[in-house]
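1. one predicted model, sequence on top.
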Amino acid sequence: MLVTEIKDRVGRLKKFLIQDPQNISLHLDLIRQLSLLGDIESLTNHLETVKKLYPSHPGVLYEESLLFMSTGDFGAAEGNLKQILSQGETDGEVLYLTAYCCLMRSSPQEAFSYLETCYQENRDNIRFPILMARIQYFLRALDNVEECLQEALGLDAESVEALSLLASCKLDQSDYKAAKFYADKVLALSPDEANALGVLAYCNMADMEFDDAQALISRALDVKSDSGRLWIGQALLSMRREELAMAEAQFVKGLSYMPGHIGSWNALAWCRILLSDLQGAMDCCEKAIELDRGFGETYGALAVVELFAGNIESARLNAKKAIRLDKANFSGFFAQALCDHISGNEQKASEIILSLLNSPVDESGKKLTDYLSGFIIA
């Protein structure tokens, strides 16, 4: 429908409502037409008018929830949608949107409970397996993510959204070859898709191809500057170049978009250790522990902070806890090794801080920041 046709329809609906101001069908039609026009001010004003007449009407609540979602107010949208469901509504679209709002508020388990109730009868609609994949991704059930995405790709083999999420899933499984494969497929369909660019950047970081990674991250941030994952990647690259103050600011920016990401709090803690900001590093570790008390890397970073603060016994205990939680824990073993060589010697501690960025930590030539990228991907 052309814009002129929509405007004509709006005009007619307004005239009809003068004659029949209680007609809810006319009101809902007008709301939808105003939405199509993108006339948010008129849409908002009319919704307020209609809500005074029909405060609990499911159609009005639904249209208002769409407006809330368009402005990023997912909490208000979720409230409306749950009010509709409380009236006995079982429509799959309402359940889908409720699940989506829950996920956007970082409540994946609740999102799953809503989507699960309508999933079987709607799984031939590609939006449903993709949303289920996103929920499972948030829950870190990566095998389930892949199953849902393969189902989505069976419905549309060129779904950029499904391919992009599958690339992220493969990256998180450290299957860099597959991650590159799917990211390349995305970029063949959509050359500026930011997530796929970011996936390739992280793959290049894993391969220690840092110039290529930087070019990809910069390109991705030009497209999507509100991606926490991209800002964290940029911070790691800055950190590797020893641009620590810049890296710290980039970590903080990234975490403003994904404050629940434990690995990024750990990476910021290491950045602050290198800046000799022990209290700032301690704050990061405490935040990470608050999010997940069972993530071993956090206790390794905390052990290093305690060590450099002169609390040797506390450092030893945290290093042991880190290794107990994760036998492949880099920071825990690193802290344990430091404890064995330092006994409150501040000069020695300072020397180690200065060498952290520059010295390879294993026979492959990888440095500290190369290991950090391994546990912040998520």
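-> Done, it's in.

2. alpha carbons only for contacts and neighbour counts from here, please
-> OK.

3. run a quick neighbour tally on F333.
-> Neighbours of F333 under the rule other CA atoms under 10 Å: 18.

4. distance of it from G296?
-> Separation of F333 from G296 (CA to CA, to the nearest Å): 11 Å.

5. overlap in contacts of these two?
-> I323 (CA atoms under 8 Å, 6 or more residues apart in numbering).

6. please identify the helix or strand for the residue lying closest to L142 once chain neighbours are set aside.
-> In this structure, L142 finds its nearest non-sequential neighbour in C169, 6.4 Å apart by CA to CA, 6 or more residues apart in numbering. For C169, the host element (DSSP states H and E) is helix 160-172.

7. put this beside the first:
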Amino acid sequence: MTIDNSSAEQNRLARLLTFLGHDPTNLALLADALALAIDLGDVIHGQQLIDHMKTQAIEEPNICALAAHVSLQAGQYAEAGAFGDKAIEGGIKHPAVIFNTAQGHFYSGDYATAHTLLSRLSHEAQSPTSLLVMHARALHQLEETEEAEALVARALLQDPANIEIRGLLALLQYENDNYSPALITAHETLAQNPDQLDALIACASVHFHQHNITASRNAWLHTIAVHPECGRAWSGLARLEFNELEFDAAEEHLKTAVKFMPDHIGTWHLLAWIYILRGDSIQARRALDCSYALDRNFGETHGGLAIVDILEGMTERAQKGIRRALKLKPDGLSARYAEALLLQQAGHPEKAAQVIDQVLDRTRPDSSDTGRVLMENWLQTHQNKIPDRHPDQH
């Protein structure tokens, strides 16, 4: 007669819970119960044990380390990070505990803490690919893309057939302005998996940067078809449409983008610019207010709000906004545009033109060309293009 081991272990876990009811601060019993819940993947009893810890105010480091693992299994990522922090602060140095804690912080969006923890592990030559990739993604979120690319390259050496790692490498190559290698890596990835998200983003982005609008549009459309909740894909498509003066489509797709990534300031700014160009100050202010709520010290947001103030006739308020914007970002485009608008309104078109000329003669941060060269190239490409006419425009 065979015994169902799983059933026997479940019965044992139930007995441990009963014993804990009679001896609630018995750490050995609690540790055994947590470890067994982890082995069984028993989320329900695991949560009961977490609740028991809280009720009894138990914060012993080894118990907290086990609780972090239980919380991860339950998808309670912030709690996993908090329990893991207590374990590490209490002297636990085991790599698995550090990794579990880093996972908790990573999946709850605390990429800086995840990076700090993973840095203690990723320097090891034999670090597993899962650790290297998670660290790379945390660094990517922190815009430390060169270090992230180096980690992904290490991971790919360990697992050269891994499509997800190769796709992430393509994206990071793009982020680091290595456009030709990024496109090659993306195509290699997509040849094996046409739906790999990172490679699709890299492919669409490189094509857009290289002014291959049709290929970029096709890549973005495929991306949103297979990854409809990817905010970056909706935003990328909208940026292309904005560039092509397809403002109605860009507006709708930006609205979708901010549903999936409401904390991306640049997407709110692009949406605001559509409304500014239409003269819709109410909607522009709403978009910029969302950006302001994310970061009160972002110069371009203050510059954009100054433009909206000008549209609404609040000149003095606009002047204050321009000063704030330029203090935060001396070369801010929106603040300089607001300055030019004020000069134009004050009857100084020549001075307004000088301000715009100063902006255009600067080398753009993402290009070796000046703004003037980029604008002239764009005008040459789009000389016969007519922007969408909005119902409010005449």
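-> Thanks, I have it. None of these values were measured; they are calculated from a predicted model.

8. counterpart of the residue nearest to L142 of structure 1 over in structure 2?
-> Residue correspondence to structure 2 (TM-score structural alignment): C169 of structure 1 is matched to L172.

9. you'd agree that match is up against T145?
-> Yes - using CA atoms under 8 Å, L172 of structure 2 makes contact with T145 at a distance of 6.3 Å.

10. how many residues are close by G88 of structure 1?
-> By the measure other CA under 10 Å, the count of residues near G88 of structure 1 is 8.

11. quick one: map it onto structure 2.
-> By TM-score structural alignment, G88 of structure 1 lines up with G91.

12. its match contacts A65, doesn't it?
-> No - in this structure, G91 of structure 2 is not within contact of A65 by CA under 8 Å, at 10.6 Å.

13. what's the helix or strand in which I50 of structure 2 is found packed up against?
-> Element membership for I50 of structure 2, per DSSP H and E: helix 43-56. Helix 43-56 of structure 2 makes packing contacts with helix 27-40, helix 61-73 when contacts are defined by 3 or more CA pairs under 8 Å, 6 or more residues apart in numbering; DSSP states H and E.

14. and those, which is most packed in?
-> Highest mean neighbour count of those: helix 61-73, a mean of 25 (counted as mean count of other CA atoms under 10 Å).

15. helices or strands next to that one in the packing?
-> Using 3+ CA pairs under 8 Å, 6+ apart, helix 61-73 of structure 2 is in contact with helix 27-40, helix 43-56, helix 77-89, helix 95-107.

16. that helix to helix 95-107, inter-axis angle?
-> Using axes from the mean of the first three to the mean of the last three CA atoms, to 10 degrees, the direction of helix 61-73 of structure 2 lies 50 degrees away from that of helix 95-107.

17. if we can go back for a sec, right, and the helix or strand after the helix holding C169 of structure 1?
-> Helix 160-172 of structure 1 is succeeded, C-terminally, by helix 176-189 (DSSP H and E).

18. buried residues in that next one, which are they?
-> Y176, A178, A179, K180, Y182, A183, D184, K185, V186, L187 (16 or more other CA atoms under 10 Å).

19. quick one: what's aligned to the last one in structure 2?
-> Just to be clear, that refers to L187 of structure 1. Under the alignment (TM-score structural alignment), L187 of structure 1 pairs with L190 of structure 2.

20. now the buried residues of helix 176-189 of structure 1 as TSV including distance to C339 of structure 1?
-> Below are these laid out as TSV (distance: CA to CA, whole Å):
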residue	distance to C339 of structure 1
Y176	35
A178	40
A179	38
K180	40
Y182	43
A183	42
D184	45
K185	47
V186	47
L187	47
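
21. which one among those residues gets closest to L325 of structure 1?
-> Y176 (25.8 Å; CA to CA).

22. quick check: buried residues in the strand or helix carrying E41 of structure 1?
-> Assigned by DSSP H and E, E41 of structure 1 falls within helix 40-53. Across helix 40-53 of structure 1, burial judged by 16+ other CA under 10 Å covers I40, L43, T44, H46, L47, V50.

23. so who does the last one touch?
-> Same thing as V50 of structure 1. H27, V60.

24. contacts only, for the closest residue to Y137 of structure 1 other than its chain neighbours.
-> Of all residues not flanking Y137 of structure 1 in the chain, V145 sits nearest, at 5.8 Å (CA to CA, 6+ apart). Residues near V145 of structure 1 by CA under 8 Å, 6+ apart: M132, A133, R134, Q136, Y137, L166, C169.

25. at 7 Å instead, please
-> A133, Q136, Y137 (CA atoms under 7 Å, 6 or more residues apart in numbering).

26. surely C285 of structure 1 and S264 touch.
-> No - counting by CA atoms under 7 Å, C285 of structure 1 stays clear of S264, with 10.4 Å between them.
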